[in-house]
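Q: what follows is a predicted structure for the sequence shown.
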Amino acid sequence: MGFRWWTRVNALEIGGLDGYVSNLSDGRVQIVAEGDRSHCDRLLDSLRTGDTPGRVDGVTEIWGEPRGGYEGFAIR
């Protein structure tokens, strides 16, 4: 199971999240998630547990106003 797939599965299990996960050209992964703060916090917590596939060296949070335009949670 790959990291992007794992992230999508977690987002769908948490529920109430729209957005996406994608690879960046420099090897990092970008996750954009919109939903209730508690649901976003649960997704962030799952990324920090160390039980992810692959290696997570750090998680950077950027909070802002939801922009919308996402339907479900996708892998890009």
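A: Structure received.

Q: contacts and neighbour counts: CA atoms only from here.
A: Noted.

Q: break down this structure into its helices, ranges please.
A: Applying DSSP state H to the chain gives helices spanning 3-14, 37-48.

Q: and the angle for the last one with helix 3-14?
A: So that's helix 37-48. Counting by axes from the mean of the first three to the mean of the last three CA atoms, to 10 degrees, helix 37-48 lies at 140 degrees to helix 3-14.

Q: for the most centrally placed residue in the chain, which non-adjacent residue is spatially closest?
A: Nearest to the mean C-alpha position of the chain, counting by CA atoms, centre = their mean, stands Ile31 at 4.1 Å. Distances taken as CA to CA, 6 or more residues apart in numbering put Val21 closest to Ile31, at 4.4 Å, once the chain neighbours are dropped.

Q: dropping in the other structure now:
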Amino acid sequence: MQKRLHAFVCGRVQGVWYRASAQKTAQKLGLHGWVGNLADGRVELVAEGDEQALQQLLDWCWQGPTLAQVTDIQQEWSDATHAFSDFSTQRL
């Protein structure tokens, strides 16, 4: 079953290649959606696909790229809407 993960990643996650790394990871996992920086310093991510692949992405989100320091992830799960054709970075 296809699911959707909507997450807000908190901590030192901007200016450390978090978005680009998340995009690359999501693409490797065959997921669709987007990731973007928020004005308050968090990263927002929406991903759709196989539930196991989404869990792998969420596990990666806790680590992030080398310079990231993740302190919290607020997450919401729902059914996929199939609104995305790829995984991209967004300017929010």
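A: In hand now; what should we look at? Just so it is clear, the structure is predicted and the values come from calculations on it, not from any experiment.

Q: quick one: TM-score?
A: Here the superposed chains carry a TM-score of 0.86, computed using TM-score structural alignment, normalised by the length of structure 1; 74 aligned residues with a CA RMSD of 1.5 Å.

Q: circling back: show me what contacts the residue nearest to the centre of structure 1?
A: Residues in contact with Ile31 of structure 1 (CA atoms under 8 Å, 6 or more residues apart in numbering) are 19-22.

Q: do a quick rundown of the strands in structure 2.
A: 2-12, 32-37, 43-50, 69-79, 87-91 (DSSP state E).

Q: turn these into JSON lines, including distance to Trp60 of structure 2.
A: Shown next, in JSON lines, are the strands of structure 2 (distance: least, CA to CA, whole Å):
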{"stretch": "strand 2-12", "distance to Trp60 of structure 2": "11"}
{"stretch": "strand 32-37", "distance to Trp60 of structure 2": "14"}
{"stretch": "strand 43-50", "distance to Trp60 of structure 2": "12"}
{"stretch": "strand 69-79", "distance to Trp60 of structure 2": "11"}
{"stretch": "strand 87-91", "distance to Trp60 of structure 2": "16"}
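
Q: related to what we said a few turns ago, any idea which of the helices of structure 1 is most buried?
A: Of the helices of structure 1, the one with the most neighbours on average (mean count of other CA atoms under 10 Å) is helix 3-14, at a mean of 18.
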